[in-house]
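K.L.:
Generate coordinates for the sequence data below:
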Amino acid sequence: MDTDDTGSRRTDGGSVFGNGRPVAAEAARAARLRGEFLDFIDHAHPRMIRLLMLHGVGRQDAEDAAQEAVLQAWREVLAGRWESIVSPLAWLRRVTWSVHLRPPDRKRVQPLIALGVELPETPAAGPGHAELTDQIVTVLAALSALPVLPRAVMALTLDGATDSEIADLLDTTTQKVRDLRKQGRTGLRHLIPHPGSAKEDAR
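P.N.:
Sure thing, here's the model as predicted:
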């Protein structure tokens, strides 16, 4: 069987990588990873925007932070580290949160783009405030009235983060997270009218 100049066995008509992996197999793997990544981002990107908006961040700033987190995720894909991330959603949430907290004068991280690799487009951001339901607008307004830490805990809880993940993001303990959640829920009960309250007031 033919070999190339490095002694690697040729299995696809002559083109191989130095480690012996056929070009066709590597291309198929790259295409699979890209497709899986795009499917994940299509679901996760709007969630990251919503997470920051629940925390009181303006829509444009939320979109910018989520976009940068996606670029950092794509960098992990290109570096071959994405598949080793145990919980991609938790990873993206942590990066999005960190980008949001970063001082505005910090230079953004640019994606590492390999030659010939096209950066995938992020999905549309979703509905703006004008298209949000009255219920969601009410929740956003109520959350924005909470103190910063209870608001952060409630936003992260609504996004599905565990107590341990929230504690890690906020640099606190899980017990403190539970206390802040209780405080946040109490505040929301006072800020969000009960569905039947309007009818009772009209009597």
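
K.L.:
CA atoms for contacts and neighbours, from now on please.
P.N.:
Will do.

K.L.:
Residue 93 reaches residue 50, doesn't it?
P.N.:
No: using CA atoms under 8 Å, residue 93 is not in contact with residue 50; the gap is 11.1 Å.

K.L.:
host element of residue 32?
P.N.:
Secondary structure assigned from DSSP states H and E places residue 32 in helix 23-54.

K.L.:
Run through the neighbouring helices and strands of the next helix or strand after that helix.
P.N.:
Later in the chain than helix 23-54, the nearest helix or strand by DSSP H and E is helix 59-78. If you count contacts as 3 or more CA pairs under 8 Å, 6 or more residues apart in numbering; DSSP states H and E, helix 59-78 packs onto helix 23-54, helix 88-101.

K.L.:
Make TSV out of these and add mean neighbour count and distance to residue 198.
P.N.:
Below are the helices and strands packed on helix 59-78 laid out as TSV (neighbours: other CA atoms under 10 Å; distance: least, CA to CA, whole Å):
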stretch	mean neighbour count	distance to residue 198
helix 23-54	17	25
helix 88-101	19	37
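
K.L.:
Now show me the structure for the sequence below, then we'll compare the two:
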Amino acid sequence: MAGLSNPISLFRTAAQSAPGVEAVSSQDTAALQAEVLALFDDLRDRLLRYSLSFGIARHDAEDVLQECFLALFRHLQAGRSRENLSGWAFRTTHNLSLKRRASVHAEYRAAVPEETAQIQVCDDGPGPEEHVLFSERQERLRAVVRALPETDQMCLRLRADGMRYREIAGTLGISLGSVAASLARSFERLQRMDAR
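P.N.:
Reported below is the predicted structural model:
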């Protein structure tokens, strides 16, 4: 699946070969396609950013989105719940991104010697002083975020993407109180880092 394109051809294939799904009329299939395409257009950029936040390459994140929307089409085609489809898409993207990251890391470790993996590439910044200050601040920020538990990191990323607390709770499968506590801890740590 090269590039992130409109998944209509995937839907056609899925509509013809979905196991365990009763025959659906072409009119119903067209309505499902239109519904999923509308969600694709609405959520594509947000889901792509979320998938990229797992540290996977863009082409892998694009593949994750293709898989997510194909799964959504099959989900709806099977007559399953339509409640909070955007949350469903984020949760599916979350799970698929974790799987993709694990498989990419396993392939990378098998293919790249350890000495090569530790080589760092310098970034061309606007000016030496500005670059140093910006880089130091960004590294402190990254260190604070990396030090957070994975659930706190995911809550922070989803909140930064504009999701409400209830949507984050549904996406990650945790309570609303856990989301609030997680974000409060994360914001407190980030503020302490910024005060230094």
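
K.L.:
TM-score for these two?
P.N.:
Once superposed, the chains reach a TM-score of 0.53 (TM-score structural alignment, normalised by the length of the second structure), with 135 aligned residues with a CA RMSD of 3.5 Å.

K.L.:
if we can go back for a sec, tabulate the helices and strands packed on helix 59-78 of the first structure in JSON lines, adding columns for distance to residue 176 of the first structure.
P.N.:
Formatted as JSON lines, those follow (distance: least, CA to CA, whole Å):
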{"stretch": "helix 23-54", "distance to residue 176 of the first structure": "20"}
{"stretch": "helix 88-101", "distance to residue 176 of the first structure": "19"}
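
K.L.:
what about those, which gets the closest to residue 157 of the first structure?
P.N.:
Of all these, helix 23-54 sits nearest to residue 157 of the first structure, with 9.4 Å by CA to CA.

K.L.:
any idea how far that closest one is from the chain center?
P.N.:
Centre-to-centre, helix 23-54 of the first structure and its host chain are 11 Å apart (CA atoms, centre = their mean, to the nearest Å).

K.L.:
quick one, it and helix 88-101 angle?
P.N.:
50 degrees (axes from the mean of the first three to the mean of the last three CA atoms, to 10 degrees).

K.L.:
Next, the angle from the helix holding residue 32 of the first structure to helix 59-78.
P.N.:
Going by the same axes, to 10 degrees, helix 23-54 of the first structure makes 160 degrees with helix 59-78.

K.L.:
which other helices and strands contact helix 23-54 of the first structure?
P.N.:
So helix 23-54 of the first structure, by 3+ CA pairs under 8 Å, 6+ apart, packs with helix 59-78, helix 88-101, helix 134-144, helix 148-158.

K.L.:
Nearest approach to residue 179 of the first structure belongs to which of the ones you listed?
P.N.:
helix 148-158 (8.7 Å).

K.L.:
Give the next helix or strand downstream of the closest one.
P.N.:
Taking DSSP H and E, what comes next after helix 148-158 of the first structure is helix 163-170.

K.L.:
Run the chain-centre distance for that following helix.
P.N.:
On CA atoms, centre = their mean, the centre of helix 163-170 of the first structure falls 15 Å from that of its chain.

K.L.:
That one vs the second structure - mean distance after superposition?
P.N.:
Its aligned residues in the second structure lie a mean 4.0 Å from helix 163-170 of the first structure after superposition (mean CA distance after the TM-score superposition for the first structure).

K.L.:
What is whichever helix or strand comes after that helix packed up against?
P.N.:
Downstream of helix 163-170 of the first structure, the first helix or strand assigned by DSSP H and E is helix 174-191. In terms of contacts (3+ CA pairs under 8 Å, 6+ apart), helix 174-191 of the first structure is packed against helix 134-144, helix 148-158, helix 163-170.
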